[in-house]
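# Need coordinates for the below:
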Amino acid sequence: MCRHLDQHQKHQIAQQVAAAMEYLHSKNVVHFDLKCDNLLVDWKDPRHPICKVGDVGLSEIKRKNLVSGGPRGTIPWMAPELFHGSSNKVSEKVDVYSYGIVLWEMLTGEEPYANMHYGAIVDGVVNYNLRPTIPSDCDPEWSRLIALCWAPNPAARPSFTEIAAQSKKA
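As a prediction, the model looks like this:
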């Protein structure tokens, strides 16, 4: 889905995903598997695609401020804190990390870490702050947002409310 999108389509889809995730988080639902493959897009009007976030099979309702449980999702899109064996409580910020990967996917049309084995991805993300390379010709606002979403510390990542508000201004 994320290949061959023009700038307008990328922006519209990114806004719609942020709004959908803001809604899920407002209902205390953490998705855990946000990626382009789980975005459903109606292309009847290519200038105004309608995007819905699908595949909520791994979602869980957040209790208090954290969600319990071990790693879940698809490795290239998973936040570093999901890999920590000692960290069985995570926040909705795992979805924000994944959103950063989704933005990168839309930007490049590529799959993250396509030529790497899952073990190397996990080791790199957790121990060496590995992230896909943001192309140098990337819009500075997108580049900044992607970097914020990928922050190693979940508390430093923006909320989807902040992301949705910012994308409406752009």
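# drop to CA atoms for contacts and neighbour counts, all remaining ones
Will do.
# Work out the gap between the strand or helix carrying residue 22 and the centre of the chain.
Assessed by DSSP states H and E, residue 22 sits inside helix 7-26. Its chain's average C-alpha position is 10 Å from that of helix 7-26, according to Cα atoms, centre = their mean, to the nearest Å.
# Grab the nearest non-local neighbour of residue 68.
Spatial nearest neighbour of residue 68, chain neighbours left out: residue 89 (4.5 Å); criterion: Cα to Cα, 6 or more residues apart in numbering.
# what separates the one you found from residue 81, distance-wise?
Using Cα to Cα, to the nearest Å, residue 89 is found at 9 Å from residue 81.
# So for those two, which sits in the more crowded spot?
residue 81 (22 against 13; other Cα atoms under 10 Å).
# tell me the contacts of that one?
87, 90, 94, 126 (Cα atoms under 8 Å, 6 or more residues apart in numbering).
# Another for comparison:
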Amino acid sequence: MAPELLNGSSSKVDVFSFGIALWEILTGEEPYANMHCGAIIGGIVNNSLRPPVPETCDPEWRILMEQCWSANPDIRPSFTEVTDRLRAMSATLQSRAQAPGS
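Okay, the predicted model is just below:
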């Protein structure tokens, strides 16, 4: 849940949630699985709780996730931008897979 949803605002809350979903897809884990719900809500409201990004994460994925779950909604990309960036990352992966010697 985006922090501003708990504070009464609602801009780009879905982008925040999508960033967390990207983390779940990347790791196959549930964020904050071992935490009490009160601690989770407190961490989100204080903008001090984000799941740890694995060291092996591609830098472009890391940047996109961290921008999506930014405490500042103005830093979060629009879904149009998210889609464009995901398509570009996919095209890069496809071209690497098709490159000779891969």
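# What residue in structure 1 is paired with residue 33 of structure 2?
If you follow residue 33 of structure 2 across to structure 1 using TM-score structural alignment, you land on residue 114.
# Could you give the number of residues near that match?
10.
# do residue 5 of structure 2 as well
14.
# Kindly report the same for residue 13 of structure 1.
By other Cα under 10 Å, the burial measure for residue 13 of structure 1, its neighbour count, is 23.
# And residue 124 of structure 1, by the same measure?
14.
# Test my guess that it contacts residue 130.
Yes: with contact defined as Cα atoms under 8 Å, residue 124 of structure 1 reaches residue 130; the gap is 4.9 Å.
# Of all the residues in stretch 101-119 of structure 1, which ones are buried?
Neighbour counts over stretch 101-119 of structure 1 (16 or more other Cα atoms under 10 Å) mark 101-109, 111-113 as buried.
# Could you tell me which of the contacts of residue 81 of structure 1 count as buried?
90, 94, 126.
# Can you give me the distance of the last one to residue 151 of structure 1?
The spacing between residue 126 of structure 1 and residue 151 of structure 1, counted by Cα to Cα, is 12 Å.
# circling back to that earlier point, between the contacts of residue 81 of structure 1, which is nearest residue 52 of structure 1?
Nearest to residue 52 of structure 1 among those, counting by Cα to Cα, is residue 94 at 18.9 Å.
# What residue in structure 2 is paired with that closest one?
Looks like residue 94 of structure 1 aligns to residue 13 there (TM-score structural alignment).
# In contact with its match, which residues?
Contacts of residue 13 of structure 2 (Cα under 8 Å, 6+ apart): 1-2, 4-5, 73.
# Show me what residue 136 of structure 1 lines up with in structure 2.
Aligned partner of residue 136 of structure 1 by TM-score structural alignment: residue 55.
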